[in-house]
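A.B. asks: one predicted model, sequence on top.
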Amino acid sequence: MPGAGDRGKALARWLGAGLLGLLIPMSLSLEVSVGKAAVIYAVNGTEILLPCTFSSCIGFEDLRFWWTYNNSDTPIIEGSVKNEKSDPRVMLKDNDRITLEGTTKEKKNNISILLRDLEFSDSGKYTCHVKNPKENNLEHNATIILQVVDQLEEVDNTVTLIILAVVGGVIGLLIVILLLKKLITFILKKTREKKKECLVSSSGNDNTENGLPGSKAEEKPPTKV
């Protein structure tokens, strides 16, 4: 019969394997992104690119992706990527206005779609799904909202321009003040140096006139005894 030490080792191995199984999916999880903008706007009758990229720390094989509209279970487009050297290919598409614009070249892992001839009814939530068999069929998704409008509103930058002008003016004023300060300091320094030179020169002239040592006053001959 196995001793207590053997049972303890077996339990430790079992716990270690379970903990490792929990940590691996967390550290190697699949990531999907549709960009920083949660909502994008497009004009009716034009086209719009719905972005989507994915990443995986351990790579992928026979990766499956699909897009859904407004939380529907039916994909509007579905495809797969064989490996990191293969471009995405479309397997199913229910609308001729949708085209796949993705590529895996330069490790972009791009599975974005282009929606042409936009209609107001195209407004809604578009979700990009990705499933990676190499990560035990781990699935991840990201959602972006599309708003189709008559025309894009022009952004009023007046306030921004005013703020920039004020900030620029304050910075310019500070620079001018610093330059004036340096100029005044330089002028004062030169003035003090000139005054000092004048004082030294004036002191030398007084000594000469009073016949002090080092002066050029006429020396008297010594008195004869």
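C.D. replies: Yes, it's here.

A.B. asks: use CA for all of it now, contacts and neighbours both
C.D. replies: Fine.

A.B. asks: other residues contacting the longest strand along the chain?
C.D. replies: For the chain, the strand that runs over the most residues, judged by DSSP state E, is strand 138-149. Residues lying outside strand 138-149 but in contact with it, judged by C-alpha atoms under 8 Å, 6 or more residues apart in numbering, are 29-34, 37-44, 50, 118-132.

A.B. asks: in the protein, which spans are strands?
C.D. replies: Counting by DSSP E, the strands of the chain are 31-33, 39-43, 48-50, 53-55, 63-69, 75-81, 89-93, 98-100, 113-115, 124-132, 138-149.

A.B. asks: list the buried ones in the longest strand of the chain?
C.D. replies: By neighbour count on 16 or more other C-alpha atoms under 10 Å, the buried set for strand 138-149 is 139-149.

A.B. asks: what angle do it and strand 124-132 make?
C.D. replies: Strand 138-149 and strand 124-132 are oriented at 160 degrees to each other (axes from the mean of the first three to the mean of the last three C-alpha atoms, to 10 degrees).

A.B. asks: strand 138-149 vs strand 63-69, what angle?
C.D. replies: 30 degrees.

A.B. asks: got another one to weigh against that:
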Amino acid sequence: MASVDRTSSSVSGRLSPGDLLHAGLAVALLLGVWSVGGLEVSTGKVSHLYAINGSTVLLPCTYSSCIGIKNLYFNWHYDDNGTMIKLCEAVIPVEGVEPKVGVYHERVEFVGSSKSNNISILLWNITYEDAGNYYCFARNEKEKFRNHSAVYILYVVDQIKEIDNTLTVIIVSVLGGVIGFSIIFMVIKGLVIQFILPNLDDKNKECLVSSGNDNTENGGSGAKADNKGTPKA
């Protein structure tokens, strides 16, 4: 034990703070690359669905990996009040090879394809008992069999309620009318300013000039007469 302690202490003594920092950065970089290139499983942007009793629904799931796949194992299972019921499972050996899917539910159909990284399933003739959480699970051998999963929630209803948009339509119509009226008013105002007002100004100037000439002609002789001197006696 003493020799081991001396060896470990001598090794630690040889490592400078700079070496430790470089080693830490290298580990962090490797972990970052691993996390970015790792497998991702997704059930889409909307992870829930309201479906009518007796209909057939698609439970979507896709996978992606920047480092590729090898012996990708996947399955679907349903959470039945805490008991996980397996619906189907398969292994995709390599990219582009279609898997041989084992289906364990009479109303489940596999509709995915490895060519599009799709492992979705159909659930036929759903009942109220089918409502709940469905898990899409995948594990890639290239990632040392790390587990990945995504959940899809199914709600089963009698009918899909239609949203009454009457009030919204009225509000939008009123706003549209106000905006349209404002635009028409601005256009008319612009036309008046550009075409009608300049013509009125020209006519007013002509009227002022003509009225000034009339006054000069009418009062010219009188003005001259007034300027004449008083006749001498």
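C.D. replies: Yes, it's here. All of these numbers come straight from a predicted model, not from anything done at the bench.

A.B. asks: got a TM-score for the pair?
C.D. replies: TM-score for the superposed chains, counting by TM-score structural alignment, normalised by the length of structure 1: 0.75, backed by 205 aligned residues with a C-alpha RMSD of 3.2 Å.

A.B. asks: determine which of the strands of structure 1 approaches Leu161 of structure 1 most closely.
C.D. replies: When the strands of structure 1 are ranked by proximity to Leu161 of structure 1, the top entry is strand 39-43, at 24.3 Å, counting by C-alpha to C-alpha.

A.B. asks: the closest one vs structure 2, mean deviation?
C.D. replies: Aligned to structure 2 and superposed, strand 39-43 of structure 1 gives a mean residue distance of 1.4 Å (mean C-alpha distance after the TM-score superposition for structure 1).

A.B. asks: what does that strand contact?
C.D. replies: With C-alpha under 8 Å, 6+ apart as the test, strand 39-43 of structure 1 has contacts from 48, 118, 144-152.

A.B. asks: please identify the buried residues of that strand?
C.D. replies: Buried-residue list, strand 39-43 of structure 1, by 16+ other C-alpha under 10 Å: 42-43.

A.B. asks: which stretch of structure 2 lines up against that strand?
C.D. replies: Mapped onto structure 2 using TM-score structural alignment, strand 39-43 of structure 1 spans residues 48-52.

A.B. asks: center of structure 1, which residue is that?
C.D. replies: Centroid-nearest residue in structure 1, with C-alpha atoms, centre = their mean: Lys36, separated by 11.2 Å.

A.B. asks: before we move on, back to that, tell me, the longest strand of structure 1 lands on which residues of structure 2?
C.D. replies: Going by TM-score structural alignment: strand 138-149 of structure 1 matches residues 146-157.

A.B. asks: once you drop chain neighbours, what's closest to the alignment partner in structure 2 of Trp66 of structure 1?
C.D. replies: Alignment note (TM-score structural alignment): Trp66 of structure 1 maps to Asn75 of structure 2. Distances taken as C-alpha to C-alpha, 6 or more residues apart in numbering place Glu89 nearest to Asn75 of structure 2, at 4.0 Å, with adjacent residues excluded.

A.B. asks: tell me the counterpart of the one you found in structure 1.
C.D. replies: Aligning on TM-score structural alignment places Glu89 of structure 2 opposite Glu78 in structure 1.

A.B. asks: give the contact list for that match.
C.D. replies: 64-67, 90-93.

A.B. asks: all helices for structure 1, in order.
C.D. replies: For structure 1, applying DSSP state H gives helices covering 4-27, 158-209.

A.B. asks: so can I have JSON lines of those showing mean neighbour count?
C.D. replies: Output for the helices of structure 1, formatted as JSON lines (neighbours: other C-alpha atoms under 10 Å):
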{"stretch": "helix 4-27", "mean neighbour count": "11"}
{"stretch": "helix 158-209", "mean neighbour count": "12"}
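
A.B. asks: and Ser112 of structure 1, how far from Ile171 of structure 1?
C.D. replies: Note on Ser112 of structure 1: its distance to Ile171 of structure 1, by C-alpha to C-alpha, to the nearest Å, is 44 Å.

A.B. asks: swap in Cys57 of structure 1?
C.D. replies: Using C-alpha to C-alpha, Cys57 of structure 1 is found at 47 Å from Ile171 of structure 1.

A.B. asks: one step back: and the contacts of strand 39-43 of structure 1, which is closest to Pro2 of structure 1?
C.D. replies: Of the contacts of strand 39-43 of structure 1, the one sitting nearest to Pro2 of structure 1 (C-alpha to C-alpha) turns out to be Ile144, at 58.6 Å.

A.B. asks: thank you, goodbye.
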